[in-house]
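Undergrad: The following block contains a protein sequence and its predicted model.
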Amino acid sequence: MPATLSPDRAAELQRLLAELTGHTAAHVRPYGKHLLIQMRRDDALDTVARLTETARHHYTAAFRTHSGRWEPLPAAGNMRQTAEAVVTMLAPYRDPSV
């Protein structure tokens, strides 16, 4: 099992998401082997997706449903590949104006 992810990986993903989306509304925090992608909604952070490290520098993705369950996304690869897929598939969830 991969070790707990470092804050550096979270910062790397946050920079990558800003590059891919053109805005800095997404926040990323490490949580065990996951990187949680959160969007600011009013005065709260809403967790919308996560990347999970399944092997060294290999990630899978999932999104959080309205019921709080995690549903897998058809995305896997290095951090950039997985982040690009998440940005494309979850465009409405990562829009800061929603």
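TA: Received it, and whenever you're ready, just let me know what you need. Numbers count the residues shown, from 1 in each chain.
Undergrad: Only C-alpha atoms from now on, for both contacts and neighbour counts.
TA: Noted.
Undergrad: So which other helices or strands are in contact with the longest strand along the chain?
TA: Ordering each strand of the chain by length in residues (DSSP state E) puts strand 44-55 first. Counting contacts by 3 or more C-alpha pairs under 8 Å, 6 or more residues apart in numbering; DSSP states H and E, strand 44-55 packs against strand 34-41, strand 58-64.
Undergrad: Can you add mean neighbour count and distance to residue 95 and give these back as TSV?
TA: Shown next, in TSV, are the helices and strands packed on strand 44-55 (neighbours: other C-alpha atoms under 10 Å; distance: least, C-alpha to C-alpha, whole Å):
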stretch	mean neighbour count	distance to residue 95
strand 34-41	22	8
strand 58-64	20	15
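Undergrad: Comparison target below:
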Amino acid sequence: MPATPIAHYAAELQRHLRSLLGHEQIVTQAYGRHLLIKRLDDEEPTVVARLTELGGNRFSAAFRSHTGRWEALPGTGSLDEMSEVVVTLLQPYLQPDDY
């Protein structure tokens, strides 16, 4: 059975983020119409951000604040464009603890 489009996007996003960040301590997970971006820590993965599918290969981005609320990041764009936005704005939060 072929992967669902959102699951395919999750794998593509993970490859792109790892390439941009230069490390393998990032995993992604399809969750409804969202793509969760997690940093791998010693204990369990920490959700840092998410992309939300808007349709037509367009996504919006948000980060999880210290209160647990989702805060929107600026703009919408393709998967590649929004992964670059996430890395640019949230790079310190996407680095492994020992980085």
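TA: Right, received. Where do you want to start? Bear in mind that the values here come from a model prediction, so they are computed numbers and not experimental data.
Undergrad: Tell me roughly how far the longest strand of structure 1 lies from structure 2 on average.
TA: Superposed on structure 2, strand 44-55 of structure 1 shows a mean distance of 0.5 Å to its aligned residues (mean C-alpha distance after the TM-score superposition for structure 1).
Undergrad: picking up where we left off before, quick one: closest of the helices and strands packed on strand 44-55 of structure 1 to residue 15 of structure 1.
TA: strand 34-41 (11.8 Å; C-alpha to C-alpha).
Undergrad: tell me the angle of the closest one relative to strand 58-64?
TA: 40 degrees (axes from the mean of the first three to the mean of the last three C-alpha atoms, to 10 degrees).
Undergrad: Which other helices and strands does strand 34-41 of structure 1 contact?
TA: strand 26-31, strand 44-55.
Undergrad: give me that answer again for 10 Å
TA: Helices and strands touching strand 34-41 of structure 1, by 3 or more C-alpha pairs under 10 Å, 6 or more residues apart in numbering; DSSP states H and E, are helix 7-21, strand 26-31, strand 44-55, strand 58-64, helix 91-94.
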